[in-house]
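K.L.:
Make a model of this:
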Amino acid sequence: MTFTPHGKHLIAGDWVATDAKFDNEPAEGAPMAFSMGTVELVNLACEAAEEAFWSYGYAPRAERAAFLNAIADEIEARADAITEIGCLETGLPAGRLQGERGRTTGQLRLFADHILKGAYLDLRHDPAMPDRAPMPRPDLKLIQRPIGPVAVFGASNFPLAFSVAGGDTAAALAAGCPVVVKGHTAHPGTSEIVAEAIHAAIESCGVHRGVFSLVQGGKRDVGTALVQHPRIKAVGFTGSLGGGRALFDLCAARPEPIPFFGELGSVNPMFVLPGALAARAEAMGKGWAGSMTGSAGQLCTNPGIAVVPEGAEGDSFVAATAEALKAVGPQVMLTAGMAKAYRDGKARFDGRNSVRAVYTTESEGRSASPNLYEVSSAAFLEDHALTEEVFGPLSLVVRVPEAADMVALAKGFEGQLTATMHMEDSDEALARDLVPVLERKAGRVLVNGFPTGVEVVDSMVHGGPYPASTNFGATSVGTLSIRRFLRPVSYQNLPDSLLPETVG
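P.N.:
Predicted coordinates for the structure are as follows:
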């Protein structure tokens, strides 16, 4: 099935074109033209979302669950076409797109099942005590209720799972919140076909058309208008630290400040403990090389730093990593701009006398090849730039004089999405000292694994202290992410006939 984009926005059920156009940057084939977003389109979409909320936000859970499942069905009905356009635009391999599509439909179905179970509502009831002295107690019921329309910014590195019908959209729709998506310019054709799937589900389920809109492209004023529109009550974002922080500040500066749930950046440090080094240095090095170069290193959980004790066993780990990287050829990056940013990041390391090049390559055009560097812990702690994420297959080994020095080094890290320990039973004492530090620094703490690969399950946390994310109490993956788009309401002495259908 071949898909030819029409290049229009979806605004409350209508496909709308604008005079101004922008081209995508496909990894293969000729560029395609798409209509440029405008502030006027944002206004129309947000007002339609508010109108839709009065029905969709109060619809029975079964209806919302059916809608989520219908979206998943419509995406699967376009499976081959989604893979084709996604590969053309992003340069990602077909297998990666197919797996990501399965994750996307899987999380839609997961949320459908989750809201049907009802536990997310956190129902609480304190019955009236009319005879209590000295004052009677009223009847009180508490329930989580949807907050209203939500804005979602599509991510560049996940054209499906963190984009138009990705985790933020799925969680918001499950909660009962209409969604306005600002599509990412790296893959507008992929965004369009997924929006068509959502539109088809809206039509088949009879949902209010304002429940979903997609605005493509546009200058900075389009994103600004979206986060500052008075109808929008929360924002979901996955992207760069600079862009996310700018939107976060705009949300805070509104007359009515709203929460900004941004995932911004992480180097995901790994701590390689001595027992693990002695037992399996070579295997860990190979594993790290595979994890850091998967999807050209363009994953938010890419393990960009390994903290390793000095000595021969640490040297073996570094050598095994470098040897494994030699087998990794150039990979196409998502956009030409990201490829340039990767080269600029490498230049930052090459220009530091404190950093030793272990294995380096030259990247050209839109491709990226892996690079590995090494630095002492003392130099690392003195140079904050070494802690900044380089988006791509570049990693840094930080050597500590003694294994016990890992604890002090861990305290110096900023917030992370993940933190990993590679350990054996003999490392338990050191691991026990590390865990309290790592759990303060990261949203997910791993042992003997690699953080790339995020399970979409009830127990997943994909978030962390700033700058990993802007809200350390939230996650953008897993069923707990629905809480971002809910707020508690207490009902005092309301007749059952006036309560939401989930309370009575």
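
K.L.:
from here on, contacts and neighbour counts on C-alpha atoms
P.N.:
Fine.

K.L.:
Show the contacting residues for the residue nearest the centre of the chain.
P.N.:
Geometric centre of the chain, nearest residue: T238, 4.9 Å, by C-alpha atoms, centre = their mean. Residues near T238 by C-alpha atoms under 8 Å, 6 or more residues apart in numbering: F153, G154, A155, F162, G244, G262, E263, L264.

K.L.:
could you redo the last one with a cut-off of 6 Å?
P.N.:
Applying C-alpha atoms under 6 Å, 6 or more residues apart in numbering to T238 gives the contacts A155, G262, E263.

K.L.:
need the contact list for the closest residue to it other than its chain neighbours.
P.N.:
Ranked by C-alpha to C-alpha, 6 or more residues apart in numbering and with sequence neighbours excluded, the top spatial neighbour of T238 is E263, at 4.8 Å. Contact analysis of E263 by C-alpha under 6 Å, 6+ apart lists T238, A468, S469.

K.L.:
Try it again at 8 Å.
P.N.:
F237, T238, G239, G244, G463, P467, A468, S469, T470, S476.

K.L.:
Looking at these, which is nearest A70?
P.N.:
Using C-alpha to C-alpha, S476 is the member of the contacts of E263 that lies nearest A70, at 22.0 Å.

K.L.:
if we can go back for a sec, need the contacts of T238 in JSON lines with distance to L499 and secondary structure, can you?
P.N.:
Output for the contacts of T238, formatted as JSON lines (distance: C-alpha to C-alpha, whole Å; DSSP: H, G, I helix; E, B strand; the rest coil):
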{"residue": "A155", "distance to L499": "38", "secondary structure": "coil"}
{"residue": "G262", "distance to L499": "33", "secondary structure": "strand"}
{"residue": "E263", "distance to L499": "35", "secondary structure": "strand"}
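
K.L.:
this one as well, want them side by side:
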Amino acid sequence: MTDTAVEEVDRIARAARDAFRTTLAADDRTRAAWVRAVADALDADAEALVELAARETALPASPRLAGEVARTTAQLRLFARVVEEGSYLEAAIDHPDPSTTPPTPDLRRVLRPIGPVAVFAASNFPFAFSVAGGDTASALSIGCPVVVKAHPGHPETSRRTAEVVSAALAAAGAPDGVFALVEGFEAGLALVDHPAIRAVGFTGSVRGGRALFDRAAARPDPIPFYGELGSLNPVVVTPGADAERGAALAEGLAGSFQLGAGQFCTKPGVVLVPHGSTLEAALPGHLAPQPRLLTPAIAEGFAAGAERVSNLDGVEVVATGEAGDGPAPLVAATDAPTLLRHADELLEEVFGPFTLLVRCADEAERDAVLDAMPGSLSATVHREPGEDVGALVGRLEELAGRVLFAGWPTGVAVSWAQQHGGPWPSSTSQFTSVGATAVRRFQRPVTYQDAPAELLPAALRDDNPLGIPRRVDGRLVLP
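P.N.:
Purely as a prediction, here's the structure:
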């Protein structure tokens, strides 16, 4: 891996700032064409990209990496549709009203792009959360130039992807400086510090994310840091669900927490079950050999975390699978009182093929465990019809940004209604990093007061030349 010199980071960031003057003036259809061109180029080079990523990461080419490229290009095209549809601008118009107290002048509000964005690529998704991933797609689509800090776990894949993206943007007419890649630890720090950078997107560990979060806040001009960090994604299995379909739930849980060798941010890491559960009894039969973990650091972290949990008094290993190219999958179990005594150790994420079962004697123990849980990206409840879980859902809603009532949290659809973000430490904000409203992270509101019509953004003109949804005098007006 070739680290980018700090002087080169400065040049790249300045070029991004210069490009912003052009992207700010570009209309939505033009920017949509840019990101569609990137999607088309990635699709055209998908076979070579998948082959390269498979060599670097040991992830299977099919269906995993091929599917991930398809997801990456699909989300680029989604954001093209988002900006063309126009509601992302949240355009609002209040006409003058002298009868209010105080009198209302002509006020018109719209969301504008924040400026150049630094994106830190993830280790566990070499395409969908990496160089051309969701952060890059959402920022570019609304007019924010992007500088990506490559992840060292797949440098060649990152460089090849960046070449494809850069060439596609240039061919589509995007300005020089609208996209760039940097590599290396010091380059990443310099990027966060650079005054041209106006926001940071990050996917990674709590430790690394918190350090960068604090650094962004400590700048002379603090900037927003949108981090997706650690998540336990608790699952609650009610007595009724366990009795009725505990064996089937065990199979589903095994598939979810071992998916991708447990290296998904939505892996179910803590599962609350009744004492003597059918799920716990059936789970050992579904463990499978695991592939190599993505990086040596992840492998070391998994080994340390598994040892930490397994050696605690009151925790037992209830199942361990065979080791493949990677570590043996592990299921540990404890009871609610032990969990509460050792919450600091047991509620720290173990990234990899591990899950912890927590045996709860009743609803009071279950609720006490949930009250001790840190924030998560998701929370799941499996219940049977007739079981009253209204209060439980309220607790899960406080814990997570996405609450599931069927299935398992691994697998995050890219759509208009998706929410991928939750309370700390799962993320550093209330916004999503997946789905249509991910663009909101990289926008800021501007209100124009008594502005001449010819100086207004097109989204705020009375004749609505963009044909977008707007709120006019308090009423939603559709085109």
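
K.L.:
Need the counterpart of the residue nearest to the centre of the first structure in the second structure.
P.N.:
In the second structure, T238 of the first structure lines up with T203, judged by TM-score structural alignment.

K.L.:
Spit out the contact partners of I11 of the first structure.
P.N.:
If you count contacts by C-alpha under 8 Å, 6+ apart, then I11 of the first structure has L41, L44, A45, G210, F212, S213, L214, V215 around it.

K.L.:
let's see it at 7 Å
P.N.:
A45, S213, L214 (C-alpha atoms under 7 Å, 6 or more residues apart in numbering).

K.L.:
In helices only, show me those residues.
P.N.:
Residues of these located in helices (DSSP state H): A45.

K.L.:
Which of the contacts of I11 of the first structure has the largest number of neighbours?
P.N.:
When neighbours are taken as other C-alpha atoms under 10 Å, the top entry among the contacts of I11 of the first structure is S213 (31 neighbours).

K.L.:
Look up how far T105 of the first structure lies from that one.
P.N.:
19 Å (C-alpha to C-alpha, to the nearest Å).

K.L.:
Would you state the helices of the stretch 1-150 of the first structure in chain order?
P.N.:
39-56, 61-77, 79-90, 94-117 (DSSP state H, counting those that start in this stretch).

K.L.:
Figure out which of those helices is closest to A324 of the first structure.
P.N.:
helix 94-117 (21.4 Å).

K.L.:
thinking again about what came up before, ok, the residue nearest to the centre of the first structure to G189 of the first structure distance?
P.N.:
From T238 of the first structure to G189 of the first structure the distance is 19 Å (C-alpha to C-alpha).

K.L.:
Repeat that for G218 of the first structure.
P.N.:
Look at G218 of the first structure and G189 of the first structure: by C-alpha to C-alpha, they are 15 Å apart.

K.L.:
which one of the two has more residues nearby?
P.N.:
Shown here are G218 of the first structure and G189; by other C-alpha under 10 Å, G189 has more neighbours (30 against 20).

K.L.:
Next, the distance between the ends of stretch 306-315 of the second structure.
P.N.:
End-to-end distance (C-alpha to C-alpha), stretch 306-315 of the second structure: 11 Å.

K.L.:
Which residue range of the first structure does that stretch align onto?
P.N.:
Using TM-score structural alignment, stretch 306-315 of the second structure pairs with 346-355 in the first structure.

K.L.:
mind listing what's buried in the matching stretch?
P.N.:
Neighbour counts over stretch 346-355 of the first structure (16 or more other C-alpha atoms under 10 Å) mark K346, F349, V355 as buried.
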